[in-house]
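Participant: I'd like to go over a predicted model; first the sequence, then the structure.
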Amino acid sequence: MQVAAELQHTHHHQDTPMCRQIQLTITDHTLSQTTAVAADGASDKLDGEDLFIPPLNFAMVDNGIFRSGFPEPANFSFLQTLGLRSIIYLCPEPYPEANMEFLKSNGIKLYHFGIEGHKEPFVNIPEDTIREALKVVLDVRNHPVIIHCKRGKHRTGCLVGCYRKLQKWCLSSVFDEYQRFAAAKARVSDQSLD
C-alpha cells in the first residue's frame, strides 16, 4: 500500500495562505484501485494517472540521485516531476514496453545492468557491474537519475552503499541505511563493502 499527499492552499486576503488542505491518496496494489481521502475524511476514487504517486521505497540519495522500487505506470506522473535524464535498472529482465514508452516520450536514457536477485545469502553482486553502474551515478551529465531494482531494497541498496562508501560514510551508517530499506531481509553477503 502506498500513500501520496497533495497540498492545496486556501487563500485569504491578498493571496496569503491561511491554511493547507492535505489530500492523502492510498493505493492498494492488491486491489488495483486508488482512493483519495480528503482532510475531512471524505474519499473519492481517482484515476491513478492524475496523482503524483512515488514508486515503492522512493527516496532521495543525494542531489540529483534518487532510488526506488520498480516504477509502475501509476508512478509516471510523479517521475515526470523529477525531470529525470537517466534510469539505472538493476534487474536482468527486459524493461517493460510501457516503461520504455515513458522513457522515450520523456527523453530519459536507460542504463540496464542485469544483476540477478538471489534469495540465499552469500551470493555476491559482480564487482565490475557495480563499478560500471557507479560510473553512471557519478557522471553528473546523467542527473537527475533514479536507481531501481524490483523492490528498491537489495540490489539498489548495494549500489547506493557503494556510492556512500565513495562519499566516505562510515560503514555503520552505510549498513544502517541499507537495513532501513531492506528491513528484516538484510543480507549479510550484501554488507561487505570493503
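Facilitator: Yes, it's here.
Participant: C-alpha from now on. contacts and neighbour counts both.
Facilitator: OK.
Participant: tell me where the chain has helices.
Facilitator: 76-81, 97-105, 127-138, 154-166, 171-182 (DSSP state H).
Participant: the ones you listed: which one's closest to Ile87?
Facilitator: helix 97-105 (8.7 Å; Cα to Cα).
Participant: just checking, what packs against that closest one?
Facilitator: Applying 3 or more Cα pairs under 8 Å, 6 or more residues apart in numbering; DSSP states H and E, one finds that helix 97-105 makes contact with no other helix or strand.
Participant: not counting its neighbours along the chain, what's nearest the most centrally placed residue in the chain?
Facilitator: The structure's the chain has its C-alpha centroid closest to Ser68; by Cα atoms, centre = their mean the separation is 2.0 Å. Spatial nearest neighbour of Ser68, chain neighbours left out: Phe58 (4.1 Å); criterion: Cα to Cα, 6 or more residues apart in numbering.
Participant: pasting the second one now:
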Amino acid sequence: MKISEAAVAEEEEGARPILERREEPLMGSVGGDAHLIPPSNFGVVDVGIFRSGFPTSDNFPFLEALNLRSIVYLCPEPYPAANAEFVRSQGIRLFQFGIEGSREAFATVSNHAIMETLGVLLDVRNHPILIHCKRGKHRTGCLVGCFRKLQNWCISSVHEEYIKFASVKARPSDMRFIEMFDVSCMMQCVLHILYQYHGCGNHTRRLAYQKIS
C-alpha cells in the first residue's frame, strides 16, 4: 500500500487523525447544485463512504463539496498530477492499493491485501472516504462486495449491487471472488475498530456485522 505525502505517519500509539474533523457534507445540497458534476458511476455506500469511477478535473468541485478526508485508489498506475495536486490542496489522505485491471486480477490478490484495504475503509478516522478505480465497476465493486459481506448482506443482494454498477461488464469471476471471500479473517480487525470507536459522537457505525461463532 502507498500513502500520499499528506498521510504522514500518525503520532504515537492511539494517534489522532492528521486532519481535524470537519462537518459531514449534506448530500442533498451537493446533489442540488447543477454545477457540481459527480464522477462516473458515483454512489453512496454507507454513511461517510462513497464509490465512483476515476475522477476528472470536472469532478473536483463535487469532491470538494463531499469534504473528503481520504481516497482509496485501487489501480497500480501513479496518480495523475492534476488529481495528486487536488488531493494535496484539500489535505486528503490518498491510500493506493494497486490491483491490476485484468479479468482474473482478483485471483492473485491475497486476503491480507483485501483485509488491509477494508481496514482503511472501516476506520471512521478516514471518513468521509471515496473508493475508486478506473470505471468504478470491477475493482471497486469487489471491494464494496466484501464490505457488504461484513455487513451481513445476503449474497444475492451483494451480487445485485455489483451488477447495478458493472452493468453489461459484470464479471462472473468477480462475483465468485466476493462469494468466496471469508469474512471471518476480518473479524479481529472489525472488533478492534468497534472497541475503539463504537459510540463515539456522530460517528457510531450503524452496521450489522456478521457474528462469527
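Facilitator: It's in. Note that the coordinates shown come from a computational prediction; the quantities given were computed from them, not determined experimentally.
Participant: fetch the TM-score of the aligned pair.
Facilitator: For this chain pair, the superposition-based TM-score is 0.72 by TM-score structural alignment, normalised by the length of structure 1; 149 aligned residues with a Cα RMSD of 1.9 Å.
Participant: point out the most buried one among the helices of structure 1.
Facilitator: helix 154-166 (a mean of 22; mean count of other Cα atoms under 10 Å).
Participant: so where in structure 2 does that one end up aligned?
Facilitator: Mapped onto structure 2 using TM-score structural alignment, helix 154-166 of structure 1 covers residues 138-150.
Participant: what sits against Glu100 of structure 2?
Facilitator: Glu100 of structure 2 makes contact with 75-76, according to Cα atoms under 8 Å, 6 or more residues apart in numbering.
Participant: what's the match for it in structure 1?
Facilitator: In structure 1, Glu100 of structure 2 lands on Glu116 (TM-score structural alignment).
Participant: ditto for Val124 of structure 2
Facilitator: Checking TM-score structural alignment: Val124 of structure 2 goes with Val140.
Participant: and its match, how far is that from Arg85 of structure 1?
Facilitator: 10 Å (Cα to Cα, to the nearest Å).
Participant: thinking again about what came up before, how distant is the match of helix 154-166 of structure 1 from the center of its chain?
Facilitator: Centre-to-centre, stretch 138-150 of structure 2 and its host chain are 9 Å apart (Cα atoms, centre = their mean, to the nearest Å).
Participant: next one: stretch 70-78 of structure 2
Facilitator: 10 Å.
Participant: kindly name the residues of structure 1 that line up with that stretch.
Facilitator: The aligned range for stretch 70-78 of structure 2 is 86-94, by TM-score structural alignment.
Participant: start to end distance for the matching stretch?
Facilitator: First-to-last residue span, stretch 86-94 of structure 1, Cα to Cα: 16 Å.
Participant: buried residues in stretch 95-104 of structure 2?
Facilitator: Residues of stretch 95-104 of structure 2 classed as buried by neighbour count (16 or more other Cα atoms under 10 Å): 95-100.
Participant: give me every residue that touches Phe165 of structure 2.
Facilitator: 41, 136-137, 141.
Participant: ok, and the most crowded of those?
Facilitator: Gly141 (29 neighbours; other Cα atoms under 10 Å).
Participant: how far away from the center of its chain is stretch 104-114 of structure 2?
Facilitator: Per Cα atoms, centre = their mean, the centroid offset for stretch 104-114 of structure 2 relative to its chain is 16 Å.
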